[in-house]
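[1] structure, please.
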Amino acid sequence: MATTHTLDVPGARLHYEVRGTGPLLLVMGAPMDAGAFAPLAEALADDHTVVTHDPRGISGSILDDPAQDSTPELRADDVAALLDALGAESADVFGSSGGAVTGLALVARHPGQVRTLVAHEPPLLELLPDADEQRAATDDIIATYHREGVGPAWGKFMANAGFVGADGCAPTPAPQQPSAQDLANSARFFAHELRGTAGYAPDITVLTAGPARVVVGIGVASGGLLTYRTSEALARQLGSLPVEFPGDHGGFLGQPKEFAEALRDALA
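    Predicted structure coming up:
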C-alpha cells in the first residue's frame, strides 16, 4: 500500500509515493510516471522502501512554468531533493529509459547520494556511431509532433526505436482512447523532454570514479531495439558487461515479479 506525498522543488511541486520497508530504493522513469511502476514497486516492497515519483511536468508533478524544458540535470536535482526530504544520505536507484538517463545525471551531479544505479536501457543516442542520423530523427519526431500531433509523433518514435512489425511498420496503437492526462504527458514529452534526454552525453570519467556503482541493464528481448545498442555502448565505455532483465524495454510492465527478482540480484 502506497502513501502519497508532495515536495516543493525549484520551479515545481513533485508528486511521490512510498511503499514497503527496508533499504531505500528509488524507481523512476521519464516520461513514465509513478503509476507505471506501481506493480514493480509492489513486488519490491517486501524488502525495500520503494519510492516512485512523477517527473517534473508529468501527471501529478506540476510546473510553475509549463513551458520549461525538462533536462536530465533538472530531474536529477529533483531526485536529490527528494532524497534530502526523505532524510536519506544515500539510496539505490533503478531508472528505466529516460529515468536511466536521469539516474546517470544524478550520479554525475550528486555521486555521494547513490549506492548503486541500475540504468535500464538508457536512450543515449550520442554514444552511437550514427549519432548524427539519430539527432536528425529526433528533430523530425519533434517537428512531426508540432505539425501533426501526438499520434503521428509516437508512430515515428516507435519505428525509430525499433518497435516494428514483420511488415516493417510501427505497431498499431491500442484501440483504447488515451486519457487527457496521457495526451498531456505525451505533448510534454515531445515538446519539452525528448531532445534533452536523447541528447544527453554522460561523463564516463565521473561515472567510473565512484563512489556510486553503475550497472547497465538490458532486456533479454530487446535485441532489435535502439536502446539495446545504446545500452551496449554505455556498458563498453564503463568497461562492464550489461546485466540481463526479463522482457524488452518495458519488461517491468509485463513481468513485474520476475523483473523485481532480477533487480534484487543486480543490486546485491
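[2] contacts, neighbours, all on C-alpha from now
    OK.
[3] just the terminal-to-terminal distance for stretch 185-192.
    Using C-alpha to C-alpha, to the nearest Å, one end of stretch 185-192 lies 10 Å from the other.
[4] report the buried residues of it.
    185-192 (16 or more other C-alpha atoms under 10 Å).
[5] same check, this time on stretch 15-33
    For stretch 15-33, by 16+ other C-alpha under 10 Å, it's 15-20, 24-33.
[6] among the residues you listed, which pair sits farthest apart?
    G20 and P31 (23.9 Å; C-alpha to C-alpha).
[7] re the thing from before, in helices, which of the buried residues of stretch 185-192 fall?
    The members of the buried residues of stretch 185-192 that map onto helices under DSSP state H are 185-188.
[8] tell me which of those is nearest to S222?
    Using C-alpha to C-alpha, these come closest to S222 at S186, 22.8 Å.
[9] which elements pack onto the helix ranked longest in the chain?
    When the chain is parsed with DSSP H, its longest helix is helix 131-148. Counting contacts by 3 or more C-alpha pairs under 8 Å, 6 or more residues apart in numbering; DSSP states H and E, helix 131-148 is packed against helix 150-161, helix 194-198.
[10] now with 7 Å?
    Judged by 3 or more C-alpha pairs under 7 Å, 6 or more residues apart in numbering; DSSP states H and E, the packing partners of helix 131-148 are helix 150-161.
[11] chain center to the helix it packs on: distance?
    How far helix 150-161 lies from its chain's middle: 18 Å, per C-alpha atoms, centre = their mean, to the nearest Å.
[12] tilt between it and helix 131-148?
    170 degrees (axes from the mean of the first three to the mean of the last three C-alpha atoms, to 10 degrees).
[13] which residues sit against helix 150-161?
    141-142, 144-145, 169-170, 186-187, 225-226 (C-alpha atoms under 7 Å, 6 or more residues apart in numbering).
[14] which one of the buried residues of stretch 185-192 sits closest to D130?
    Closest approach to D130 among the buried residues of stretch 185-192 (C-alpha to C-alpha): F190, at 21.4 Å.
[15] hmm, back to that, show residues contacting the longest helix of the chain.
    125, 152-153, 156-157, 190-191, 195.
[16] and D8, what is it in contact with?
    L14.
[17] tell me if it really is in a helix.
    No. D8: not assigned to a helix; according to DSSP: H, G, I helix; E, B strand; the rest coil it is strand.
[18] second chain to compare with the first, below:
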Amino acid sequence: MNRSTTTTAASAALEVPGARLYHEVRGQGPLVALVGSPMGADSFAPLADLLAADHTVLTTDPRGIGRSPLDDPDQDSTPDLRADDLARLIVHLDAGPAAVLGSSGGAVTALALAQSRPDLAHTVVAHEPPLNELLPDRDTLHARTEEMIAVYLAGDVVGAWRLFMANADIAMPDEVVQQMFGGDRDAQAIADERRFYEHELRGTTRWRPDLGALRAVPARVVVGIGEDSAGELCDRASRALAAGIGAEPVMFPGGHTGFAEDPQAFEPRLREVLAGA
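    Here you go, the predicted model:
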C-alpha cells in the first residue's frame, strides 16, 4: 500500500442552516469521515492523507471554528447541531454510508449522528468522548467546567487551561501550559479557543447519550481509548460508555490526541477496527 503522507485535498464550503461548512475531500474508495470538536480539518490532515490511499476521506472545520463561519457568531455549538452538519456533508458527498471516526468532542458529535441518522454511518468510532454525564462525579465535573469558562472569559487564558488539564486529569507541566497558551499566538487559534470556551465546551460535556438507542442502532459503535490515557477523564467516560452499550473498549496508540501526535501509528489500528478485526 502507498504510504505517502501527502495527497491532494479538494476543499469546498457547504451552505447549511446558519453556517458555511469548510470541508476537504481526499482519495477514492469507501467514505471515512474524521471529525473533531473543536479540532478542525487541519488536525486530521496527516491521518487523512494516509487513509486516502484507498478511501474517500472527509475532514471539516466544525461550525464556528476555523474556516466555517456562522451567521450568528453567538450561537452555541451542540453535539446534535454538529451531527446534523455532518449528516448534511455525508449526504452532499453522496458516498455514504460512512465510517466515522470522532475524537474528543468530535466523538460526541459522532455518537449524536449514530442516534439521529444511523442510516448514514455503518461504523462509528468514538475515540475518548468527554461524556461527563455518564460519570458519578458529574456534578463536580460540571462545576469545574463552569469555573474554567468563567476564568477564561475573565481574561486568564493560562489559568483556564490549567483548570482544564486538572479537570481532565491530564498531567502537563506548568511550563508546557505556559508555552502552549501564553504569549503571542495565532489570531485564528485565539478566536477558535474563545469559541470553544464560550459556546462549545459546556454543550459538549453536558450531552448525555441515549444508551438504549446506541445499543439498538444498526451501525457498529466502537469505543476507542488511547493506551496512554489511563486514569484520565476521557478514559473513565469512555469506559462508562462502553459498559452502557455492552461493548469492550478498543485501545489505540497514544493518548487523547494520538491521531494527531502519531498518525503513522494510529492509522493501522484504525484500519483494523474499520475492517472489523
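[19] quick one: the helices in structure 1, in order.
    Under the criterion DSSP H, helices of structure 1 are mapped to 38-44, 72-85, 98-109, 131-148, 150-161, 180-188, 194-198, 204-209, 226-238, 251-254, 256-267.
[20] and the fifth one, what's buried?
    I take that to be helix 150-161 of structure 1. 150, 153-161.
[21] do the second one as well
    Neighbour-count burial for helix 72-85 of structure 1, counted by 16+ other C-alpha under 10 Å, picks out 72-83.
[22] where does the longest helix of structure 1 end up in structure 2?
    Helix 131-148 of structure 1 corresponds to residues 138-155 in structure 2, going by TM-score structural alignment.
[23] for that stretch, buried residues please.
    Under 16+ other C-alpha under 10 Å, the buried positions of stretch 138-155 of structure 2 are 141-142, 144-145, 148-149, 151-152.
[24] would you list the buried residues of helix 150-161 of structure 1 in CSV and tack on distance to A235 of structure 1?
    Below are the buried residues of helix 150-161 of structure 1 laid out as CSV (distance: C-alpha to C-alpha, whole Å):
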residue, distance to A235 of structure 1
V150, 32
A153, 29
W154, 28
G155, 29
K156, 27
F157, 24
M158, 24
A159, 24
N160, 22
A161, 19
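[25] just give me the closest of those to G112 of structure 1.
    Looking across the buried residues of helix 150-161 of structure 1 and measuring by C-alpha to C-alpha, the closest to G112 of structure 1 is A161, at 33.0 Å.
[26] what does that closest one correspond to in structure 2?
    Under the alignment (TM-score structural alignment), A161 of structure 1 maps onto A168.
[27] and the residue mapped onto V223 of structure 2 from structure 1, how many neighbours?
    V223 of structure 2 maps onto V216 in structure 1 when the alignment is built from TM-score structural alignment. A count of neighbours around V216 of structure 1, defined by other C-alpha atoms under 10 Å, yields 24.
[28] wait, doesn't V216 of structure 1 sit right on P242?
    Yes. If you go by C-alpha atoms under 7 Å, V216 of structure 1 and P242 touch, sitting 4.9 Å apart.
[29] any residues in contact with both of these two?
    Common neighbours of V216 of structure 1 and P242 (C-alpha under 7 Å, 6+ apart) are A235.
[30] JSON lines for the buried residues of stretch 138-155 of structure 2, including distance to A121 of structure 2?
    What follows is those, written out as JSON lines (distance: C-alpha to C-alpha, whole Å):
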{"residue": "L141", "distance to A121 of structure 2": "31"}
{"residue": "H142", "distance to A121 of structure 2": "30"}
{"residue": "R144", "distance to A121 of structure 2": "34"}
{"residue": "T145", "distance to A121 of structure 2": "31"}
{"residue": "M148", "distance to A121 of structure 2": "34"}
{"residue": "I149", "distance to A121 of structure 2": "33"}
{"residue": "V151", "distance to A121 of structure 2": "38"}
{"residue": "Y152", "distance to A121 of structure 2": "36"}
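[31] can you tell me the closest non-neighbouring residue to C169 of structure 1?
    Spatial nearest neighbour of C169 of structure 1, excluding adjacent residues (C-alpha to C-alpha, 6 or more residues apart in numbering): A159 at 6.7 Å.
[32] also L44 of structure 1?
    Closest to L44 of structure 1 by C-alpha to C-alpha, 6+ apart is A260, at 6.0 Å.
[33] need the contact list for that neighbour.
    Applying C-alpha under 7 Å, 6+ apart, one finds that A260 of structure 1 lies in contact with 40, 43-44.
[34] ok, 10 Å please
    39-45, 245-246, 252, 266 (C-alpha atoms under 10 Å, 6 or more residues apart in numbering).
[35] now check it against structure 2: what is it aligned to?
    A260 of structure 1 maps onto E267 in structure 2, by TM-score structural alignment.
[36] distance of its match from A242 of structure 2?
    Counting by C-alpha to C-alpha, the gap from E267 of structure 2 to A242 of structure 2 is 22 Å.
[37] equivalent analysis for D80 of structure 2, please.
    D80 of structure 2 is 20 Å from A242 of structure 2, where distance means C-alpha to C-alpha.
[38] residue in structure 2 matching R109 of structure 1?
    Using TM-score structural alignment, R109 of structure 1 lines up with S116 in structure 2.
[39] ok, its match - contacts?
    80, 83-84, 87, 110, 213-214, 217.
[40] and those, which is closest to A95 of structure 2?
    A87 (11.7 Å).
[41] ok, the closest one - contacts?
    By C-alpha under 10 Å, 6+ apart, the residues touching A87 of structure 2 are 81, 96-98, 110, 113-114, 116-121.
[42] do the same with L14 of structure 1
    So L14 of structure 1 contacts 5-8, 53-63, 78-79, 82 (C-alpha under 10 Å, 6+ apart).
[43] residues near the aligned partner of S96 of structure 1 in structure 2, how many?
    Matched by TM-score structural alignment, S96 of structure 1 corresponds to S103 in structure 2. S103 of structure 2: 29 surrounding residues under other C-alpha under 10 Å.
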